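K.L.:
The sequence isn't on hand, but the structure is:
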């Protein structure tokens, strides 16, 4: 593998200052509750809030502010995301079985009671971000969904959160919102798990509260890689890479190809398209720092290298995209064929865009309806099952020197044991 364009070396950043800063915020919110939230909101967002919760009137005004086309498109996206989440939920079956006479085993999929969805503010009003976390939670059967988003968020984001099914919405952002959802305050109830993307402060706060609450993942900057052979179209590839590069200056766009011509033409095409891109300031910084074009000798090498990268979004632009796609293992979401641009999943087609980054796709997938479900086992026995299982349990307990275990097992065979 050789590079036509290599990413710049990344300096290891000292996380100690960030870790300490976030720990202090978490502790302050845990002890100070709503007062601490108001103080941090004034400090970081320059907003003085009387009420932390978004009122029904504010939600009504947000929905009324939508133009007809925006509301229609928003509802269409909600329908698509809901439909796919429901189809996913239908694949998760409860289990009841009797593997041996009198031995009954099974499992249930039980939704968490209360979920907290962080909806970022940031550079752009990401209307789909609210839908991607809230809708799967409601489809899973979560009783109460709490949404937190920074104050002065675009009204359309509030409308999106409400229409997606959030039960309560709070105008609190950043690490302090994570703390509030994890520990609870006078206004914001503690949740069972926190999901949703955010900046490095939100991510570090999620890392520190893990264990107190469950998490979806620790997401980093957006990533997109395209795997292409000589049939790849440099214009389409460049457009897709820049579409993700405009998220953030830390975004990671890349191309892995078996064709030097495609690689070099994509490099030229990126420069051409940047010249007319309104978000070029951000996209160029991301491309210059993290952008990569890798040239591989054949598809085998390209697939192996892509599995090592394990990107958040992985596009396959080859002559046999379905065949190549089946050979890939590590990705957050796979986009098979050049028609399947990442932007469709990012916004509206139905699959979730909250996906693993930073090679985490080696061991996990993205947020989905199953994120909010606990698969909990159960068992019950009839006398025939006890007669078969108990002697094994007795002998195993004896070998391990666990007399209490042995007695509990033997009692079911002989009531006079204890």
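P.N.:
Good, I have the coordinates. Just so you know, these numbers come straight off a predicted model, no measurement behind them.
K.L.:
only C-alpha atoms for contact and neighbour calcs from this point on.
P.N.:
Noted.
K.L.:
Run through the strands of this structure in chain order.
P.N.:
Applying DSSP state E to the chain gives strands spanning 2-5, 95-100, 103-111, 114-118, 144-148, 168-170, 193-195, 214-215, 223-228, 252-257, 292-295, 313-317, 333-336, 373-381.
K.L.:
What helices and strands are in contact with the shortest one?
P.N.:
Put plainly, it is strand 214-215. Applying 3 or more C-alpha pairs under 8 Å, 6 or more residues apart in numbering; DSSP states H and E, one finds that strand 214-215 makes contact with strand 193-195.
K.L.:
now the strand it packs on, how far from the centre of its chain.
P.N.:
In this view, strand 193-195 has its centroid 10 Å away from the chain centroid, taken as C-alpha atoms, centre = their mean, to the nearest Å.
K.L.:
picking up where we left off before, figure out which of the strands of the chain is closest to residue 283.
P.N.:
When the strands of the chain are compared by C-alpha to C-alpha, strand 252-257 sits nearest residue 283, at 9.5 Å.
K.L.:
so what's residue 270 closest to, chain neighbours aside?
P.N.:
Nearest residue to residue 270 in three dimensions, chain neighbours excluded: residue 238, at 5.2 Å (C-alpha to C-alpha, 6 or more residues apart in numbering).
K.L.:
next up, a second structure to put side by side with the first:
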């Protein structure tokens, strides 16, 4: 493959390990988690005061506080939340319907079944910080409720010392059973280990900064998690039909997430590449309110590659295995057959990554740092445990399985297992064994 880099991110060849964090982040998170394990609510309050300057009488919002937050939102904001949640709910319900329970009779009298059982308790983290990501409430809380999770706790940080009204409204409307205005590692750790006032959950979901991601990594095993997440990523595959303005606008739309956001363009057209790069610089200099962040991301992590044909473009895109892959070509649906590694695919100029982030209905909690090679993003199925059951209802079937089990277990030197099989062969087929008196 011939690749011509017109722009290259600072460490394009270094590779990033999924779930990795800097030693400083690891140490800070480990210390906070251990303190919360030991000192519970007192430690939670200490870190909330330290990191967020936030120490209300109760981190949990009362019904009156939730209603006040909703009332403080513009009516149009509430209508928009309702519309987006309808979109998310519609897609999530179809996902749930695709997961069916079943029971089959594999042999006469041998019944095997599968059930999809919701997780009992889920903690959802809704980021604040630079941006109040109220859309994450739809993606995490609403999806969990549609999966049938009976208890969903939502945590979101204060913003400049205040309750984030729109985020709280979205969390409540999504179906959160309890809402806490609490951020960072202290929120994630409190939900995972449980404190005097915050119930322990079985599963954590939702995006967050490097500290939140590291907390989830360290807590994984004690609780389940949706996925290991790094900075937002965008990759655009374009041919000579792509509009440079569209390419540039959509690259910047993701670069504004953070200064370490990779934004990659792979194109078969050197003209599109050069004009898109020029448009990016023009837009960043043109008064964009988030230009300070997006400019750093583009400077350090922007990449533009020219390849000979679209097959090479798709092959290279699969190597990146990006979180968001946008296809700006004459025949965008070709990517469905040509590509395999991506968190989510956005086909054609009418479809942008921002739709997936905010409004279209698919989930925006997606794998980063090449994790799309082995996992997809958050969806209804993440909140379900697929469990099996078995029942043998005929004597003959149980006896025959007993004989098979005895032989199979003894081949592995598991005498106890073998005797469980022997007993059924004895009970139902009248086989005799020296150990059965």
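P.N.:
Arrived safely, thanks for sending. Model, not experiment: these values are computed from the prediction.
K.L.:
Fetch the TM-score of the aligned pair.
P.N.:
TM-score of the superposed chains, computed with TM-score structural alignment, normalised by the length of structure 1, equals 0.97; 418 aligned residues with a C-alpha RMSD of 1.4 Å.
K.L.:
What does residue 239 of structure 1 correspond to in structure 2?
P.N.:
In structure 2, the residue matched to residue 239 of structure 1 (TM-score structural alignment) is residue 249.
K.L.:
Isn't that match up against residue 280?
P.N.:
Yes: under the criterion of C-alpha atoms under 8 Å, residue 249 of structure 2 makes contact with residue 280 at 7.1 Å.
K.L.:
Please identify which of those two sits among more neighbours.
P.N.:
residue 280 (24 against 17; other C-alpha atoms under 10 Å).
K.L.:
Residue 206 of structure 2 matches what in structure 1?
P.N.:
Using TM-score structural alignment, the equivalent of residue 206 of structure 2 in structure 1 is residue 196.
K.L.:
show me what contacts the residue lying closest to its match once chain neighbours are set aside?
P.N.:
Spatial nearest neighbour of residue 196 of structure 1, chain neighbours left out: residue 118 (4.9 Å); criterion: C-alpha to C-alpha, 6+ apart. By C-alpha atoms under 8 Å, 6 or more residues apart in numbering, the residues touching residue 118 of structure 1 are 130, 147-149, 173, 177-178, 194-198.
K.L.:
And the aligned residue in structure 2 for residue 88 of structure 1, how far from residue 328 of structure 2?
P.N.:
When structure 2 is aligned by TM-score structural alignment, residue 88 of structure 1 is paired with residue 95. According to C-alpha to C-alpha, to the nearest Å, residue 95 of structure 2 and residue 328 of structure 2 sit 27 Å apart.
K.L.:
quick one, which of these two is more surrounded?
P.N.:
With neighbours defined as other C-alpha under 10 Å, residue 95 of structure 2 and residue 328 compare such that residue 328 has more, 25 against 16.
K.L.:
The more buried one against residue 238, yeah?
P.N.:
Yes: with contact defined as C-alpha under 8 Å, residue 328 of structure 2 reaches residue 238; the gap is 4.7 Å.
K.L.:
Make CSV from the strands of structure 1 and add distance to residue 35 of structure 1 to it.
P.N.:
Converted to CSV, the strands of structure 1 look like this (distance: least, C-alpha to C-alpha, whole Å):
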stretch, distance to residue 35 of structure 1
strand 2-5, 50
strand 95-100, 47
strand 103-111, 32
strand 114-118, 20
strand 144-148, 17
strand 168-170, 14
strand 193-195, 22
strand 214-215, 25
strand 223-228, 37
strand 252-257, 38
strand 292-295, 46
strand 313-317, 40
strand 333-336, 41
strand 373-381, 33
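K.L.:
Which one of the ones you listed lies nearest to residue 362 of structure 1?
P.N.:
Nearest to residue 362 of structure 1 among the strands of structure 1 is strand 333-336 (12.0 Å), distances taken as C-alpha to C-alpha.
K.L.:
corresponding residues in structure 2 for that closest one?
P.N.:
By TM-score structural alignment, strand 333-336 of structure 1 lines up with residues 344-347 in structure 2.
K.L.:
compared with structure 1, how much does that stretch deviate?
P.N.:
In the superposition with structure 1, the average deviation recorded for stretch 344-347 of structure 2 is 0.7 Å (mean C-alpha distance after the TM-score superposition for structure 1).
K.L.:
Show me what residue 269 of structure 2 lines up with in structure 1.
P.N.:
Residue 269 of structure 2 maps onto residue 259 in structure 1, by TM-score structural alignment.
K.L.:
ok, now which ones touch residue 122 of structure 2?
P.N.:
Per C-alpha under 8 Å, 6+ apart, neighbours of residue 122 of structure 2: 144, 149, 151-153, 201-205.
K.L.:
Try it again at 10 Å.
P.N.:
Applying C-alpha atoms under 10 Å, 6 or more residues apart in numbering to residue 122 of structure 2 gives the contacts 140-141, 144-145, 149-154, 176, 191-192, 199-205, 223-225, 383.
K.L.:
For the counterpart of it in structure 1, give its distance to residue 155 of structure 1.
P.N.:
Using TM-score structural alignment to pair residues, one finds that residue 122 of structure 2 aligns to residue 115 in structure 1. Relative to residue 155 of structure 1, residue 115 of structure 1 is positioned 22 Å away (C-alpha to C-alpha).
K.L.:
go on, residue 41 of structure 1?
P.N.:
With distances taken as C-alpha to C-alpha, residue 41 of structure 1 is found 18 Å from residue 155 of structure 1.
K.L.:
the more surrounded of these two?
P.N.:
Neighbour totals were compared for residue 41 of structure 1 and residue 155, and residue 41 leads with 23 against 19 (other C-alpha under 10 Å).
K.L.:
Could you pull up the contacting residues of the more buried one?
P.N.:
If you count contacts by C-alpha under 10 Å, 6+ apart, residue 41 of structure 1 has them with 35, 47-49, 52, 150-151, 171-174, 176-177.
K.L.:
if we go to 7 Å?
P.N.:
47-48 (C-alpha atoms under 7 Å, 6 or more residues apart in numbering).
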